[in-house]
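In: sequence-free structure coming up:
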């Protein structure tokens, strides 16, 4: 297990462009075995102190390191007969303090005690397996430094108040820790989002090489080692060549399991780690964890070229410095995040205010492109709704954005997706890395692939590693795992990665999503209310139209009837009077037909469809037969093609098709000869029907008026009709969920096509 954070030793500044060809590949099973190494229960300690484990109830000694007797210079009994008082002397201050400590709420303590005239630092902690005491002999050489600890700490606190940046704080603490400990080199090592570490500050005396700005792979400190650094913030290794002292007995009598030594300062470390230290020329090390909000932010790493021991008081001072630095770094980072958050919130407020005035938020985003991009400090952005993409800035092609939206939809993103390396998550992202290595996506629909995106381009970066990260471990001929031997600087060009997103930017995107979702919901409610009002108005209009049409039918019939009676009673009417009378009759009949058509049109929205299978060939035959009654229609040359069956209301579909065929016959009667072609085509989801003629046609610029009530493209003197037939046809087709289209050219005929469902789609439709 490689648990060292130490940067490598080698020829400083030398660039190695590729790994050595002699470096063997490490089998995955060995790497997994390394990651599972029981570093919390090593079964032994480092030899610069001793460990004793006592039963909490009566402080009887149950387990100890094999050197406990030698360290305390007195016999040790592990047969259940020796208590703490027996071990350190009856009436000892240590025995009394431990009793009071166990009765209180504290979980650990560090004090100095005299045992047979010798001074020991005693560290204590309570764990489930018992009470653990660690004994380290007092180093007289540290007495002078211990006396000045408080002043050193006060001086650092005074100086650090004037340090404004994280870099300055890290440089300051590196210098302070080196002055406090006397190590040759002290570095501050920061983890990135992938747990690679970079040396961001360094203070040394020149004995060891500088590794400032070098990066080291996450494999140097595996996950379980990082977790141990997070829990136990301090670790000293006075010499990398020590032989571990075993615990006796090997298993703790309290539970028959190995003693959990996670918080034991004397805990032995992995042999692989000691080999790692020797390979890099480091004889002693001290690690101080920087933990912010419960997360391991980085390490203060101390190295010495020769063995070096520092006692618990100085280590405690270093731990205190680590905690102070963690608080100060956290304060600086939080202040910077708060400032950025406030700035982005101001942009969000301005943008949302504009969107509230825009007819649609998509168009509003494009209109406010600078604010949209600034919301997350992005180079490009896009919004996808209903398969339509609107983008701004440096954004990927539309098809790539749609493909990304479809992929994100399969991942069921509920709040936010973010990455600084899209290609790592989504391989097609490699094709758009130049504009979209970094992505933030927020969903705005639970059903459709609708997202708001922000994009950042890749930042091509040359990284200087402390040794080739691909060769962080090696395997010897016997199959044993070893840390790498070379720590020479190794350069790597990193691509397909963007500048990482800051927490403030991610929060800004998430908050903006909430505003957009609320905006969409508000507009949906407004549309629903408007739809309800329109439906109510339509019903009122239909009822009014029905009432008016119904009430007008009788008067027009009376006018026509009385006019005809008058003509019969007065056969000697003058020619002019007879002409006027014929005009009255024609007008009344035309008005009556108009009223009938209006009544039919209004009734169409009030009746339910009676859906069934329709034999369209039979329907066309009936329509032809009814039209052949008119002498003029008998000259038509008919061309009837295949007519697949469809699903619909037979009466209404017959009416719609009759209107189209009748129009074709009417507007082509001037052709010589008139030709009408009717055919159908079965498609994947529906059936298409077409009615073509070679009549007068129409100007496509006015095609939009064809299906409106009372809209005509030809004079009524030339072609009779009320102007309702095509509107009625469109309403019928719309009721069936189909489409109606018209194409034509003046003097070249017209083609009307409509679609119907090919199978049942869920029963009768109600009011449209």
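Out: Yep, it's here. Please read all numbers here as calculations on a predicted model, not as lab measurements.

In: could you use CA atoms for every contact and neighbour count after this?
Out: Noted.

In: quick one: the helices in the stretch 151-300 of the chain, in order.
Out: All helices of the stretch 151-300 of the chain, identified by DSSP state H, counting those that start in this stretch, fall at 166-181, 223-231, 271-279.

In: nearest to residue 419, of those helices?
Out: Nearest to residue 419 among the helices of the stretch 151-300 of the chain is helix 223-231; the distance by CA to CA comes to 21.1 Å.

In: show me what that closest one is packed against.
Out: In terms of contacts (3 or more CA pairs under 8 Å, 6 or more residues apart in numbering; DSSP states H and E), helix 223-231 is packed against strand 284-292, strand 295-304.

In: how much space between residue 167 and residue 158?
Out: 17 Å (CA to CA, to the nearest Å).

In: now swap in residue 718 and tell me
Out: 101 Å.

In: for residue 475, same thing?
Out: Distance from residue 475 to residue 158, counting by CA to CA: 50 Å.

In: let's bring in a second model and compare:
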């Protein structure tokens, strides 16, 4: 039967399984009757026995209580027990004491004695053995073939095949299975050895509900468990409560412990009347089981059981060693990939561009087919990554999580929106670099469609025993198709992602420190420039004023005697000296533009634009320039900006638009000048121009335009794309515009065509901090800001020198 509706091999725990999980299987109150159990107190006095002890000593069980142990086992047996108890150094660890002849005579097999202490009770167990010689000497020939074959296998699956074959040979059981447990607790049969007539289960799975949690815990503590006869009648303990503790005796470490009737019925449903299981424990976790089945009752001798237990222990160690070796090799390879990736990033100016140019190392790092890097507002997609809008919604979901590293092989289960996405995004591994700035690295894995063969429908139950506890009845193959899951992320891959996160943060911090060092150097240069500006303002402006003054006097005093050519020279001297003064003034204004603290506040852009237009057009009238300008002013609304600095931006852009449309007079057949000022939401821009969270102000004209090949020069200081004689100016206006806009957190750009006009645009964030970090930042403040950025926390600068800030602001105010 196929079932494709189930999204994962996880079977929901229902009320029946919950009841099963609460069953007290460690205190069954009795033992299996193929052996005998005694509990001894001080002085070796018997204080508790299994009820079948009478068959061994030909006396009633009650008559044995209070007797010395020697009266039951003989002097040699009592001495073996006493010696073993003295050697016990850990509670709960069974110790083989030796073997004795059965007190009933030669017709009965010898008995092996095993002792242990646990929960206030001293337990002595007697089990059938082959002979009374050293059990370990007779055990080695049984396991020798297995031990000698270990060097011929390379992985856990091959070890499991070898173990299944050897245990099957040693025990004589009809079927031997080796299965491993996955992370959900489901068992997967990875090896088997069968006698004729036994059904095979190789490749099939057993649901986790078949072994409840308390049974798994017992498998870790007591590494071997025998059920000799599914039809056995338990032999109860006499008395029911242990005299020393007053509680039911805990038989966690007793090999004869009676078995839950649920499991006995489970065995019968499987056609098994005797079973023996050995635990495979790796790194303290139940990795799997070696499970033997027989269709009739069977009591393997103690030596055989011990040999099988030894095989399971050796198998556990071998699996752990091979897994550790394979894991170490894989981790070493992951670190090689990481070192290669970090080297390429560290050697590039922009490490995001370096990754995007060759994404193989980033994809290979955890073994992914797609990836996305979200950094400083950019979304860089690689391989089979979902579209940008999906990644942005995914980042919004990540913002609500707390993990620095998050991994899932079923993204649709964690984030339901993923169910509608491509199968290439079924698995996800993400690291958070900064939630404050929404910086992430995300890897994607594709769906791996799996068909799982279960040994019976894991949802089916049989309710013959009781309404609450019931095992499965059918073990007929049941097929399940699993979708929406990728290959699981290995622990090493998750850990290397975490290490990569730390290395990337260090790289970002190092770049920030380099920028901080550069900022300190720029601060020093700025101070030198300020000194130069002071020299210019006092030493250069005065001579220029003198030149203009004396030239004016010369023009007035000697006008009668100067020739036309002489007067022309004087006019040129005056014009150039005045231009030099204007150039010095503009340069000083530009240099002071970044010194004032930015104070953003709600600003009515419509009113501000109207005022600037009125000022600039009034200037045309003052100069008696006759021309017609058609204005198209859109609804500009409210922006968050510094009002003083925004006047500078708008005045420069509007005056430039008026100046460069000077040839459009609207007279003598010329078209009129057209200047449009509009506002657009940044989200509505197309392609790479999209600016979420910002508004774009555009000033467009139909003037002389410019060649786009030289657009990068437009915002530079003293950069001009037209002749001074045609369009006079100092070449500093647009440089000031870009500097102010960037201080607000926006960008400025230009587009144009020769003789068809130009468009100058700038963006403003809708949420501008009321004050940004001042230029006069101390080294301590710089370090604090870097620490805040690296930890993803907001930084709030403290302006200590308020007077300095106010003075700087006054110097930047054009009105001043």
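Out: Arrived safely. Remember, predicted model here, so these are calculated numbers, not experimental data.

In: neighbour count: residue 475 and residue 158 of the first structure, which is higher?
Out: residue 475 (17 against 11; other CA atoms under 10 Å).

In: residue ranges of the helices in the stretch 351-500 of the first structure, please?
Out: All helices of the stretch 351-500 of the first structure, identified by DSSP H, counting those that start in this stretch, fall at 361-367, 369-374, 398-410, 422-425, 433-436.

In: what's the closest of those to residue 208 of the first structure?
Out: Distance to residue 208 of the first structure, taken as CA to CA, is lowest for helix 422-425 among the helices of the stretch 351-500 of the first structure, at 37.3 Å.

In: if we can go back for a sec, for the helices of the stretch 151-300 of the first structure, which one sits closest to residue 533 of the first structure?
Out: helix 166-181 (60.6 Å).

In: ok, which of the helices of the stretch 151-300 of the first structure comes nearest residue 667 of the first structure?
Out: Residue 667 of the first structure lies closest to helix 223-231 among the helices of the stretch 151-300 of the first structure, at 82.7 Å (CA to CA).

In: give me the mean deviation of the closest one from the second structure.
Out: Mean deviation of helix 223-231 of the first structure from its aligned counterpart in the second structure after superposition (mean CA distance after the TM-score superposition for the first structure): 1.9 Å.

In: if we can go back for a sec, format the helices and strands packed on helix 223-231 of the first structure as CSV; extra columns: mean neighbour count and distance to residue 207 of the first structure.
Out: Shown next, in CSV, are those (neighbours: other CA atoms under 10 Å; distance: least, CA to CA, whole Å):
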stretch, mean neighbour count, distance to residue 207 of the first structure
strand 284-292, 24, 13
strand 295-304, 23, 8
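
In: out of those, the one nearest residue 102 of the first structure is which?
Out: strand 284-292 (27.4 Å).

In: which part of the second structure matches the closest one?
Out: On the basis of TM-score structural alignment, strand 284-292 of the first structure is assigned to residues 274-282 in the second structure.

In: check stretch 206-213 of the first structure too.
Out: Counting by TM-score structural alignment, stretch 206-213 of the first structure pairs with residues 196-203 of the second structure.

In: which residues are in contact with the matching stretch?
Out: Residues outside stretch 196-203 of the second structure that contact it (CA atoms under 8 Å, 6 or more residues apart in numbering) are 174, 175, 177, 188, 189, 190, 191, 192, 194, 453, 455.

In: list the contacts of whichever residue in the first structure pairs up with residue 31 of the second structure.
Out: Here residue 31 of the second structure is matched to residue 45 in the first structure, going by TM-score structural alignment. By CA under 8 Å, 6+ apart, the residues touching residue 45 of the first structure are 51, 65, 244, 245, 246, 247, 266, 267, 268.

In: pick the most deeply packed of the helices of the stretch 351-500 of the first structure.
Out: Most buried of the helices of the stretch 351-500 of the first structure, by mean neighbour count (mean count of other CA atoms under 10 Å): helix 433-436, with a mean of 25.

In: that one against the second structure, how far on average?
Out: For helix 433-436 of the first structure, the mean distance to aligned residues of the second structure following superposition is 4.0 Å (mean CA distance after the TM-score superposition for the first structure).

In: scan the first structure for its longest helix.
Out: helix 503-569 (DSSP state H).

In: post-alignment, it versus the second structure, mean distance?
Out: With mean CA distance after the TM-score superposition for the first structure, helix 503-569 of the first structure averages 2.9 Å from its match.
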